[in-house]
Every structure is written in C-alpha cells, then in structure tokens.
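In: Predicted model follows, preceded by the sequence.
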Amino acid sequence: MSDKVCAVVVTYNRKNLLLECLKALRKQTRPIQGLYLIDNASTDGTPELLLEKGYITELPPQNIEEPWEKEFIIQNLTDGEEIKLYYVRMHENTGGAGGFYEGVKRGYEKGYDWLWLMDDDAEPKEDALESLSIYFKNSNIVGLAGSVLLPNRTIAIYHRGKINFKKVFPLIQIPLQLQEYQKQTVEIDMASFVGLLVRRNAIEKIGFPKKDFYIHHDDIEYCIRLRSIGKILLVPKSIIFHKKASKTEVEKFFLGRRKLRKNFSEYWLTYYGIRNLVWLGKRYSKSKTLFYYQMFKFLLRQILGIILLDDNKLKRIKFIINAYIDGLQGKFDNKKPKRLLYEK
C-alpha cells in the first residue's frame, strides 16, 4: 500500500455526529494512515468526549491564542493497524474554509499522498475509500469523489457536478443528471468537501483552500483551481452519507405560498454565501454583462422578499447590500456580518 491517505475532518459543535464520522473512517476496508481532526473551537464539550472515547489522551490547554496540535494513535477497526490522529484545537472558529485550510496545509506538510476532506456530518461507507483507490495510479487525476447520499439514500445532487462559467449567479454549479450515477466513472468539475480526495502533487501546484471564504463555496473555488491542472473523477459506487444539520429557517406564507426565511439571530450566516458567490462570479464569469444583470436581478428579489416577509427590514437590506459590495471589492472581513446586524 504505497499511497498514504490522511482524512481531514473539520468539526464545530457536533460532537455526536463527529463520533459517527470517526468510527466510519476507522472501519474503511482500505485503511487510512492519518486523520487530521480540526476542532474549530467547539463549545459543546467535543475535547472531553474525545478524551472519554479514547481518541485523545490529553485535553488541550485552556485559553489558547493559536492553534494547538497533538498527535495520538488510534486503531483501524478493520485490521487493527495504527492510524495517526492529529488533533488540532483552533483558538477561534475559523469556519469550514479556515478549518480545511488548516487541515490541508498540515496534512500536506506531513507528506501524505492523498487528503480526504469531509465535514463532521459525513459518514463514508466501509468500502468508500477502497472504491476510490482503484484510480490512484491515474496520474492525470487530481481529485476523486464518490456519491453523496442523504440518510434516506437519495442522491444529494448539488454536491457533485459541472461548473457553468457563462451563467454564474446565483449558482455556478450544474448538478449531474441522475443517470450519470449509473456509470463507472464520470469526469466532473466540482465536488463539495463532503468526501473530496485530493492528490498531493495537485496541492503542491495550487495551494490550500481559500480560508478567507469562512463558509460556503470554498469547495467550488478550490475545485476550479484543481480543474485547471487535471481531472476530478466521480466514482459513483463509492458512497458517503451526509447527515444534514437541522434547519433554522422560519416558515412564512405569502399569497398562499410557503416561504422559508432565516431567523434574524441566524441571519449573519447568509452574508458569506452571497459575498463568496459574487467574488467567484466577478472573477470567473465569461460574460461580465450577464453576471451583473443576474446579480442585480437577484439582489432586487432579495430586497423585495425582505420588505414583504421579514422583520428588521432596514438592517437586513443594508446587510445584504454590504455582502454584494464586499464580494465585488474582494473584501474578506469575516467578523463584519455580526457587527452589521447586532452591534449598536
């Protein structure tokens, strides 16, 4: 087994889902050799539970001012071989993008041949990595990914697909047709960080995920860079389950139609998706005229929705406009959303 694989798992306040993810990684029939666990300053007792379950034997210090890393040894549940577990306790929540930046950088510096990226709510099937490893020797492949299934075993189509550089707002990705999943392999342009396996020499050329994104669309941005130097291959028989977190939207009705709206206390999270998509659209769209038309059209629709359905209307409108402007100007102040909404 010449290729060394290191999983990179980013977690924040989902300790029970994390344990299920870690167990699935330990049960792989094609074992992993390393596991970078990036704990984004969880406040739900994640380190204590990891200690209780034997994943770590030492708790991180309190009140750290920079990331703290410690290496531990766990066993693969399939063959009993050792897995090096690198537990990184972040000093603050850097979002999914910051967590994957940290994990990819550290895993790359440790010399692993492949890095398998996933959130803490992912659960790869036992033979998921084995099905992907068949293609390790294809030198023109820079990324591998399997099918993402929801708990009800339906395919989560937006996790794998093509990228459309002509019509880039409000979506840049085009999901694969379901019949594509019947093939042995499919060339794709993007795969979410729910089970994307990245080759080391690709990281050497394109660098690490863009930590400035904080959350949302960092995986699309990274795949655009990956595709510039090689192929990303979907292997449908490799399966990873995605246990989506519960939604926080509020249900409202307008003219008899059901609308889901974000609660004001959670509204700050919408900033990152808008800003990052605007940045991607401005940078990569083939038709700038079409991009600006689509962007302004979508902005007007959002403002209208706020006026008709939401509370704190002026704050929300100002907030949304700031997200668009910051995306156009490439400003990545990730503490700004909460300042805009909640500080007097």
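Out: Cool, got the structure.

In: Could you use CA atoms for every contact and neighbour count after this?
Out: OK.

In: I'd like to know how far Leu340 sits from Lys318.
Out: Distance from Leu340 to Lys318, counting by CA to CA, to the nearest Å: 8 Å.

In: ok, which stretches of the stretch 101-250 of the chain are strands?
Out: With strands called from DSSP state E, counting those that start in this stretch, the stretch 101-250 of the chain shows them at 114-119, 122-124, 141-149, 160-163, 173-175, 186-188, 190-191, 196-199, 231-242, 249-254.

In: Make JSON lines from the ones you listed and add distance to Arg275 and mean neighbour count to it.
Out: Below are those laid out as JSON lines (distance: least, CA to CA, whole Å; neighbours: other CA atoms under 10 Å):
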{"stretch": "strand 114-119", "distance to Arg275": "22", "mean neighbour count": "26"}
{"stretch": "strand 122-124", "distance to Arg275": "26", "mean neighbour count": "27"}
{"stretch": "strand 141-149", "distance to Arg275": "26", "mean neighbour count": "26"}
{"stretch": "strand 160-163", "distance to Arg275": "18", "mean neighbour count": "20"}
{"stretch": "strand 173-175", "distance to Arg275": "16", "mean neighbour count": "18"}
{"stretch": "strand 186-188", "distance to Arg275": "25", "mean neighbour count": "18"}
{"stretch": "strand 190-191", "distance to Arg275": "19", "mean neighbour count": "28"}
{"stretch": "strand 196-199", "distance to Arg275": "24", "mean neighbour count": "25"}
{"stretch": "strand 231-242", "distance to Arg275": "25", "mean neighbour count": "23"}
{"stretch": "strand 249-254", "distance to Arg275": "20", "mean neighbour count": "12"}
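
In: got another, please set it beside the one above:
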Amino acid sequence: MAKPAGEAELTIVITTFNRAGYLSGLLESIKALDPAPAAVVVVDNASTDNTPEVLEAARRGFPVPLTVLRLETNTGGAGGFAAGTEAALADGAGWLWLMDDDVEVLPGAVAALRKWTGSYDCIHGRRLDGSGAPFFWQHRFVPFLGVHVPVRGNVFRDSPVFETNLGCFEGMLISAEQVRRIGLPDARYFINGDDLIYGWLASLDRPVAYVNDFVIRKVRAQKQIDLGIRHLNDSSDLGRFTSMRNRGHTARYLQVHGRYNRAGFALGTVLTAGKEILRLVAVERTLHGAGRLWAGWREARRILQDRSWSPTPPLPATRKQQV
C-alpha cells in the first residue's frame, strides 16, 4: 500500500488541447486549494490557440512549482496523461491527481481525498455538473462484454466508499507505486476508453475506490439527453471512430489477463455501436458520422490480428522499493 498523500508528494497532472479559457479557470481553482498540492504538471498537446501564453502567465507567481510539457504533436488525452505521468514520476511525485482541462477543483478537495490514501491506491471523488448538481459516475466494467454498465441506486447508502473496477481521468488520484506496478496509461487509445481500462488494470492490482466527497466541478457544457439512470452526451467523428477502434486494444488487454470471451465481446461491440448511433440520432439529431463507426470497427479488427501488440509494461521500481 502506498504512503498516505500527507506523507508523499501529490502532483496534479493536467492534459490540455486548445481550451485556454477552461485551462485558465482550472489553474485559478488550483491556487485556492487548501492544503495545496506539491506541484502541478501541465501537458500541452500542441495547442494552436493561446494556451502557451496562458501557461506562461500562470507560471509567474504560481503558488507551487508549475511544469509545462509541450508536445510536438497532439497525442490525445491518453498520450498526454502518459507523458504527464512519466514526468511527474521523474520529479518525485508520490501521488498523481489526473484531470482534464475542462474542470475546476473544489477548495477542500486535497484534504477530502487525502483521508482515503491510507486505504486505497486509486481513488475517485465525486463531481458536480455545470449546474452544480451531482454528476452521475457509478459504473462497473464487465469484462465479458468489454463495456462498463451503470450501477443503480445510492451506492453510498451504507458506506462512504463504493469499490469499483474502472477509472476516469477526470479526477483519478493514483499512487506512484501503483503506476509503477501497472505501467503508464496506454497512449495508443488517443481518446475514449483509455481511463476505463487503466482503472480496470489498477483494480486487478488493488480495489478502486469511488468516495462520497465532492472534489471537482465540470465546467464545459455539452449537448445531452437524460436517460434516467445516466446522461448521454454529444460526441464527434473522432470520438465515434475511437469508441470502436479502441475495442481492439481493450480486447487485447482482456486476452492478456485471461478475461476475453469472443461471443460476449462481440455482443459488447454491438452494444457500443448501438449506443453511438443512439447518441447521433437522439443527441445530435443526425446520422452523419455513422461511417466512422464502421471505420473504427475495421481498425479494431486489425489490432486484434496484430501479432506485435503488447500491453504497456510495468515501470522500474525506485531504488528504495528495490531494497
């Protein structure tokens, strides 16, 4: 078990791409954290807006060390978190709090999460949506289907912690020790499913916790419909493509860990495609972009047949851990 966050350096790792306005708000919210993190790492995924200027201005007078890692190409959220996590580890982070650029942190978030770091290595706090209402995030990953499904009811009715088996990079807190055991996030996902599978890999090591403490507020508005148990947001052609393409990577991870069921996974692929078509019709009111699902499925088939594919490897232990 990792040391509690109060005894180890906590680093916030942010991945950003062309959202300078949201990023500025997130950095301002980090300034108000009490207690503060030890450091912040921002990965700029080759933004073409004024993100570099926002980051340069933020570095002047920022209350904790702010490292900016600008990539030459856009590697997506997955590549950004892989690069940021690696940089944070190199700088001595003991805990890494991973988050997208379109959220803001709540002032007491570090203290709220810290009380769980003596019991878990991968922790998610609760989020508020743009209107200030609780954001629904209570799922479990079903390896048989290769998809995550919502969990009904109040998961905190009998306990302040809900143990699950998936992750979300919109606020995942993970120990450096666990990152070394399971490896970096898989940059090949680019976007879509990278955090889900990373949380699943973490859960194979130790339980993943979802705790009844609000720590983050979402600030980017999206088109969505209410399905009762959850909301369905809008997407993009790239999102549709990767939702299907990354099924190939997920299948390979399931194979590596002996959890792949061909028939079940095929059913999960049909369900994934159906959800994306529903998203197109009900949320975006179009069928334009459905072809990207077919293209993604074909790429997934290529990944499944790629004999050179291998999972991201564990990282070398620190010298102290090797003793």
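Out: Cool, got the structure. Bear in mind the structure is a predicted one, so any value in this text is a computation, not a measurement.

In: care to give me the TM-score?
Out: In this superposition the chains share a TM-score of 0.78, using TM-score structural alignment, normalised by the length of the second structure; 289 aligned residues with a CA RMSD of 3.3 Å.

In: any idea how far the counterpart of Val142 of the first structure in the second structure is from Ala295 of the second structure?
Out: Using TM-score structural alignment, the partner of Val142 of the first structure in the second structure is Asp121. To Ala295 of the second structure, Asp121 of the second structure is 37 Å away according to CA to CA.

In: now Leu166 of the second structure
Out: Leu166 of the second structure is 26 Å from Ala295 of the second structure, by CA to CA.

In: ditto for Arg140 of the second structure
Out: Relative to Ala295 of the second structure, and taking CA to CA, Arg140 of the second structure is found at 27 Å.

In: Over to Ala93 of the second structure?
Out: 39 Å.

In: Among these two, which residue is more densely surrounded?
Out: Legend: neighbour count by other CA atoms under 10 Å for Ala93 of the second structure and Ala295, higher for Ala93 (21 against 15).

In: Confirm for me that that one is in contact with Ile12.
Out: No. In this structure Ala93 of the second structure lies outside contact range of Ile12 using CA atoms under 8 Å: 9.3 Å.

In: count of residues packed around the equivalent of Val110 of the second structure over in the first structure?
Out: Using TM-score structural alignment as the criterion, Val110 of the second structure maps onto Leu129 of the first structure. Residues near Leu129 of the first structure, counting by other CA under 10 Å, number 26.

In: Quick check: Leu129 of the first structure touching Pro236?
Out: No. Here Leu129 of the first structure does not reach Pro236: they are 11.9 Å apart, not a contact under CA under 8 Å.

In: Would you mind measuring from the aligned partner of Ser2 of the first structure in the second structure to Leu89 of the second structure?
Out: In the second structure, the residue matched to Ser2 of the first structure (TM-score structural alignment) is Glu7. Distance, Glu7 of the second structure to Leu89 of the second structure, using CA to CA: 16 Å.

In: more crowded one of these two?
Out: Between Glu7 of the second structure and Leu89, counted using other CA under 10 Å, Leu89 has the larger neighbour count: 18 against 13.

In: what comes up buried for stretch 298-305 of the second structure?
Out: Judged by neighbour count (16 or more other CA atoms under 10 Å), stretch 298-305 of the second structure contains these buried residues: Glu299, Ala300, Ile303, Leu304.

In: How about residues contacting that stretch?
Out: With contact meaning CA atoms under 8 Å, 6 or more residues apart in numbering, stretch 298-305 of the second structure is reached by Met244, Arg245, Asn246, Arg247, Gly248, His249, Ala251, Arg252, Trp309.

In: swap in stretch 59-70 of the second structure?
Out: 31, 36-46, 55, 84.

In: Closest one of those to Thr117 of the second structure?
Out: Pro37 (14.2 Å; CA to CA).

In: Helices of the second structure, residue ranges please.
Out: 20-31, 51-59, 76-90, 109-114, 176-182, 194-205, 237-256, 262-278, 291-304, 319-322 (DSSP state H).

In: Make a markdown table from those and add distance to Phe136 of the second structure to it.
Out: Compiled in a markdown table, these are given as follows (distance: least, CA to CA, whole Å):
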| stretch | distance to Phe136 of the second structure |
| --- | --- |
| helix 20-31 | 21 |
| helix 51-59 | 30 |
| helix 76-90 | 21 |
| helix 109-114 | 18 |
| helix 176-182 | 26 |
| helix 194-205 | 15 |
| helix 237-256 | 20 |
| helix 262-278 | 17 |
| helix 291-304 | 26 |
| helix 319-322 | 38 |
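
In: closest one to Arg188 of the second structure among those helices?
Out: helix 76-90 (7.2 Å).

In: What range does that closest one cover in the first structure?
Out: The aligned range for helix 76-90 of the second structure is 95-109, by TM-score structural alignment.

In: pretty sure Pro35 of the second structure contacts Arg114?
Out: No. With contacts counted by CA under 8 Å, Pro35 of the second structure stays clear of Arg114, the gap being 10.0 Å.

In: Please say which of these two ends up with more neighbours.
Out: In terms of neighbours (other CA under 10 Å), Arg114 is the more surrounded of Pro35 of the second structure and Arg114; the figures are 17 against 13.

In: Was I right to think the more buried one contacts Gly6?
Out: Yes. The criterion here is CA under 8 Å, and Arg114 of the second structure meets it with Gly6 at 6.7 Å.
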